[in-house]
Each structure stands twice: as C-alpha cells, then as structure tokens.
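Participant: I'll drop the sequence and a predicted model, then ask my questions.
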Amino acid sequence: MIHPTALIDRKAEVAEGVTIGAYSVIGADVKIASGTQIGSHVVVKGPTSIGKDNRIYQFASIGEDPQDKKYAAEVTRLEIGDRNTIREFTSMHRGTKQDRSVTRIGSDNLFMAYTHVAHDCLIGDHVIMANGASLAGHVRLNSHAILGGFTLVHQFTQIGEYSFAAMGSAITQDVPPFIMVGGKPTRPHGINSVGMERNGISADDIRLIRKAYKIIYKTNLRLEDAIEQMEDMAGDSKPVSDMVSFLRNVTRGILR
C-alpha cells in the first residue's frame, strides 16, 4: 500500500488502508485517514489533516506554507474532508494567523489539474474547480459552486452556493447564490437553473430565485431596498432566505 520510495516522517499519522505512491513525501504533523489514495510525487506538509477516501493525484502540493509576506513560520493548518478528488499539480496552502490560522476544505469536491487554493480559504461540499481555476487568500467558496477553467477569484471574496462562473471569469466582488457570471468584464448572466434542477431544488423555489434575480439586477434598486423586496416575497422559500442572508453579509459588494 505504501511504495518503498515514499518518505514518511515519523511524526505523521497514516491510517490503515492508505495508499501512497512512489517518491511521495509525507511530512511531520500530517494525518491521513483510511481509504485515501495518494499518487506518486505528491508532497504533503503539516500540520495537515486529510479525511477518508480522498484521491490525490501525482505532483500535487498539499499543506505548503502560505504565499503571504506576513507569514513568519507560525503554526497554521490545512483541513481536508472526505471523498475529495485532487488532480495533478493542484496546490493547497495552510492558513495564516491574521485570519483563522486554517484553510478548510469540505467533502465530495473536485479540484481539476493546476487549481490553486490559497491560505485561509473556506470551501464547502460538492464544489467543482475546473482546470487552472485559482482562489486568492481568504476566499469563501460555498457548497455546490462551480468555477470554470482559469477562473480567478480576488482575495476576501465570497462565492454563493449553486453559483456558476464561466471559463476565464475574473471575480472581484461577491457572487450571490444561484447566479451565473461570465464574460470580460465578468458580469451576471441569469440564474443557474440547471444546477438547481439537478440538485432537487423545486420548480417553485427556482421561480422565486428568478424573481429575486430580477429584483437585484433589473430594477436599479439599491441593494438594501432590493433585499427588503426579496424578504417580502420569500415566504417559506429556504433558497430565497439563504440568498437574503448572503446579501446581508457581503464583504466586497456584489458583482453587478
């Protein structure tokens, strides 16, 4: 299960059933749970915890120091959940003490080749980052979001659940849940109805999300006034309530 050329630090904790390929390096303070498969030439640096049944392909760099000039070798960490697929040349960095000291990744995500997750990012579940997509530091990428190939996300930006960014998007402000963005410059282009349908969101909720989109983007209202209108029509719709909650906590304004 562990190739004889792999280097594993004595302070690493590797559960039974973990596969580690040729010439991979597992550093101190790394914890790897059962069922995870690590390919050849992978470097994992601690403190990093990796959950169950992940698949990490060759040449990935996991848990390296953050690319932050303020970083001064403080003890920070990377936490990865279960059943993630991390493809070739992906890089994921630990957090910084200026934030929560942790980069945290959920479960059931797909990180395609050459993707990058910077320090202090928080990623939910069932996220897809296509080839070359990159997150700057302190980004929050919520569950079921999809980033097309070579999408770039500015630091401290929030990406809402079920949102979709087309190939080559440059995201410099928060993207509300359920919204599709794309183009140069990157702008909103309707709602991600296909993604919502595939994940079992009801036709009534999709109809209300479409109405909310029109309130935000087609009425020329101030964001505060748009939020009030959305609250009035939300009723018992959890997706609309989630969108309202997101909009009340934007950090960089929303992409409009």
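Facilitator: Perfect, I can see it now. Residues are numbered from 1 along each chain as shown.

Participant: rest of the way, CA atoms for contacts and neighbours
Facilitator: OK.

Participant: mind checking how far residue 56 is from residue 139?
Facilitator: 22 Å (Cα to Cα, to the nearest Å).

Participant: Ok, residue 195 next?
Facilitator: Residue 195 sits 22 Å away from residue 139, going by Cα to Cα.

Participant: between those two, which one's more packed in?
Facilitator: residue 139 (23 against 17; other Cα atoms under 10 Å).

Participant: Going by secondary structure, residue 243 is in what exactly?
Facilitator: Per DSSP states H and E: residue 243 is located in helix 238-247.

Participant: typed the wrong thing, it's residue 226
Facilitator: Using DSSP H and E, residue 226 sits in helix 223-234.

Participant: ok, residue 122 - contacts?
Facilitator: When contacts are counted by Cα atoms under 8 Å, 6 or more residues apart in numbering, residue 122 touches 103-105, 138-142.

Participant: and if we set it to 7 Å?
Facilitator: Contact partners of residue 122, counting by Cα atoms under 7 Å, 6 or more residues apart in numbering, are 103-105, 139-141.

Participant: same thing with residue 106?
Facilitator: Neighbours of residue 106 in contact, by Cα under 7 Å, 6+ apart: 80-81, 123-125.

Participant: Buried ones among those residues?
Facilitator: 80-81, 123-125 (16 or more other Cα atoms under 10 Å).

Participant: Of the residues you listed, which is the nearest to residue 212?
Facilitator: residue 124 (23.6 Å; Cα to Cα).

Participant: Could you measure from the closest one over to residue 159?
Facilitator: 10 Å.

Participant: Let me see the ranges of the strands in the stretch 151-256 of the chain.
Facilitator: 152-153, 158-159, 164-165, 170-171, 179-182, 187-191 (DSSP state E, counting those that start in this stretch).

Participant: and residue 51, how many neighbours?
Facilitator: Residue 51 - counted by other Cα under 10 Å - has 19 other residues nearby.

Participant: Please apply the same query to the one 3 residues further on.
Facilitator: Close neighbours of residue 54, defined as other Cα under 10 Å, add up to 25.

Participant: what's the answer for residue 207, then?
Facilitator: Counted with other Cα under 10 Å, residue 207 comes out at 12.

Participant: ok, how many other residues are close to residue 147?
Facilitator: Residues near residue 147, counting by other Cα under 10 Å, number 28.

Participant: let's bring in a second model and compare:
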Amino acid sequence: MSIDPSAQVHPSAVVEDGAVIGADCVIGPFSIVGPEVTLARGVVLKSHVVVTGKTEVGEETEIFPGACIGEIPQDLKFDGEKTRLIVGARNRIREGVTMNTGTKGGGGITRVGDDCLFMTGAHVGHDTTVGNRVILANQAALAGHCHVEDDVIIGGLSGIHQFVRLGRGAIIGAVTMVTSDVIPYGLVQGPRGELDGLNLVGLKRRGVARSDISALRAALQMLRQGEGQFQERAVRMAEESDSAYVEEITKFILGESDRGFLIPR
C-alpha cells in the first residue's frame, strides 16, 4: 500500500494493501479502496464509495456517495480474467453510478475520458469507451462494447444497446432506447430512438460557423431523401461539400458498424 503523506483518509475508510493513493486525495467515511486501485492526484471519494478491481482514476475526479467503480462485468461469459477500468481526469461521478471493468472478449478495458459528468444512477458497461466531456443524465445506461465519442449528451432514463456507436456531439433525448449507431451531431428522441435532426443547440454553443451548420443541414437532407443506399448517399454527400463536419459524418458512416445506423426520418 502506498498513501501519499498529503492524502486524507478517514479513520472509517478501508484502503487495502496494494492500493496507490496519490497526493492530495481525500477518502471519505466508510469508503473502500481495493488492492489494485490507483488514485491519481486530487481524487476525492465522498462517503460510502467503493473503488475496486484493477482500476485507475485520473486527477481531480470526484466520486459521490454510493458509487461502485471497477466491479466485475455483468456478463455471464466473464470467467474471472484480469481486466481493467481506466477513468480519466476531472470527472464528476455522482451518487449510485456504476462502472464495470472489461472482458477478455471485448479487449479487456473499459475506458472513460476526461471532464465527463455521470449523474445519479448512470451505468457504464464492460468494454465501453467514453470520450471527453460526455454527459450521462440520471439513470442513463451504456451497455457493453458501446463507443461514445466526445461531447455526447445522453438524457435521463435512456439506454444504449450493446455495440452501438454515438458520434461526436450527438444528443439523445430522455427516456429513449438507442439500438443503432447515431451519426455525429445527430439529435435522437422518442421511446424507440429515431434520428430527428441535428444537435443545433450544441453546434451553436461550440461556435460552429453558420456555413458549416448549413452544410450539415443539407447533408442530413441528402441522407434522408437522396438516391441509393445509405452509404452511397454518404459518399455523395462528402463529394458535394467541403465542410470538415460533413466529412466527419461520412467517415463515421463508412466506418465499421455492428448495429447499422439510425436513418433520418
């Protein structure tokens, strides 16, 4: 066990032999830190937090009461193999959040980026990759093997099916089930998620130029009503636009997909 002298560990907390606790960490009452856990500088565990498994938590991440981070996957095929959870810096992981380690069949690592917010009761399943600045609202759940790119927002009580990809800047409405890939900057809503437009609010907040937003609107219209197969429309869409944002959507559509795509209504 290695605990930096500047760390604060409450007397009722349990830090098991082998854990590495960095400078300026705070481990609150009745929290448990497992023997293969590494907490980087400034990590804060409020009270009653469990961090276990082969788990790394990045600098200044704050974990709130009742969260359970690094437990084994919820996968019947899991056979006790050594897998990992890597959580980046400056994340806020609120009450009751769960994040599982990976599985051998999925590459062995569940990975979370930087500056994310996981609200109460959110779940990150095994072998899932979450980018930077992602928000999961209350009780939102990512199943195993999902890939969530940067700046995605997932509304409360929503579920993302196994192997689904969510493109950068997409937004998922509340109480929505997403069973297919969502293009970058897409807006998805409805009980059985439907691609219903663009995340225009998010684009404007990020200061995307009006010309690029217009190009994205035209691209979505081509995807919706153009001739040929969906992938063929995407190729033609890129040929007719010089917008980097449109090119990003094209690359996403032409990339490897295990679930197919939500098609614009």
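Facilitator: Yes, it's here. From a predicted model like this one, the values you see are computed outputs, not experimental measurements.

Participant: overlap in contacts of residue 124 and residue 159 of the first structure?
Facilitator: In contact with both residue 124 of the first structure and residue 159: 141-142, using Cα under 7 Å, 6+ apart.

Participant: Tell me where the first structure has helices.
Facilitator: 193-198, 203-218, 223-234, 238-247 (DSSP state H).

Participant: Can you give me the buried ones in the longest one?
Facilitator: Residues 205-206, 208-213, 215-217 are the ones in helix 203-218 of the first structure that count as buried (16+ other Cα under 10 Å).

Participant: Over to stretch 63-70 of the first structure?
Facilitator: For stretch 63-70 of the first structure, by 16+ other Cα under 10 Å, it's 63-66.

Participant: Adding distance to residue 235 of the first structure as columns, could you present those in TSV?
Facilitator: Formatted as TSV, these follow (distance: Cα to Cα, whole Å):
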residue	distance to residue 235 of the first structure
63	44
64	46
65	46
66	43
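
Participant: Of those residues, which is the nearest to residue 188 of the first structure?
Facilitator: residue 66 (31.2 Å).

Participant: how about that closest one, what's its match in the second structure?
Facilitator: When the second structure is aligned by TM-score structural alignment, the residue opposite residue 66 of the first structure is residue 73.

Participant: wouldn't that match be in contact with residue 102 here?
Facilitator: Yes. Taking contacts as Cα atoms under 7 Å, residue 73 of the second structure lies within contact range of residue 102: 6.4 Å.

Participant: Now list whatever residues contact both of those two.
Facilitator: residue 126.

Participant: my read: residue 131 of the second structure touches residue 149, true?
Facilitator: Yes. Here residue 131 of the second structure reaches residue 149: they are 4.8 Å apart, a contact under Cα under 7 Å.

Participant: can you tell me which residues contact the residue nearest the centre of the second structure?
Facilitator: Centrality entry for the second structure: nearest residue to the mean C-alpha point is residue 130, 3.0 Å, by Cα atoms, centre = their mean. Residues near residue 130 of the second structure by Cα under 7 Å, 6+ apart: 111-113, 147-149.

Participant: and the gap between it and residue 216 of the second structure?
Facilitator: Counting by Cα to Cα, the gap from residue 130 of the second structure to residue 216 of the second structure is 24 Å.

Participant: now do residue 30 of the second structure
Facilitator: When Cα to Cα is the yardstick, residue 30 of the second structure and residue 216 of the second structure sit 50 Å from each other.

Participant: what lines up against residue 143 of the first structure once you look at the second structure?
Facilitator: Per TM-score structural alignment, residue 143 of the first structure is aligned with residue 150.

Participant: got it, and residue 125 of the first structure?
Facilitator: Using TM-score structural alignment, residue 125 of the first structure sits opposite residue 132 in the second structure.

Participant: residues touching its match, list them.
Facilitator: 113-116, 150-151.

Participant: so residue 34 of the first structure sits right up against residue 18, yeah?
Facilitator: Yes. Between residue 34 of the first structure and residue 18 a contact is recorded at 5.4 Å, counting by Cα under 7 Å.

Participant: Show me the common contact partners of those two, please.
Facilitator: Common neighbours of residue 34 of the first structure and residue 18 (Cα under 7 Å, 6+ apart) do not exist.

Participant: Give the closest residue to residue 83 of the second structure in space, chain neighbours not counted.
Facilitator: Excluding the flanking residues, the one nearest residue 83 of the second structure by Cα to Cα, 6 or more residues apart in numbering is residue 108, at 4.8 Å.

Participant: hang on, the one you found packs against residue 100?
Facilitator: No. Judged on Cα under 7 Å, residue 108 of the second structure makes no contact with residue 100 at a distance of 10.8 Å.

Participant: For residue 11 of the second structure, see how far away residue 50 of the second structure is.
Facilitator: Taking Cα to Cα, one finds residue 50 of the second structure at 16 Å from residue 11 of the second structure.

Participant: One more: residue 126 of the second structure?
Facilitator: 32 Å.

Participant: ok, those two, which is more surrounded?
Facilitator: Neighbours per residue (other Cα under 10 Å) separate residue 126 of the second structure from residue 11, with residue 126 holding more: 32 against 11.

Participant: List the residues that contact the more buried one.
Facilitator: 73, 100-103, 110, 144-145.

Participant: same deal with residue 260 of the second structure?
Facilitator: Neighbours of residue 260 of the second structure in contact, by Cα under 7 Å, 6+ apart: 180-181.

Participant: and it, what pairs with it in the first structure?
Facilitator: Aligned counterpart of residue 260 of the second structure in the first structure: residue 253 (TM-score structural alignment).
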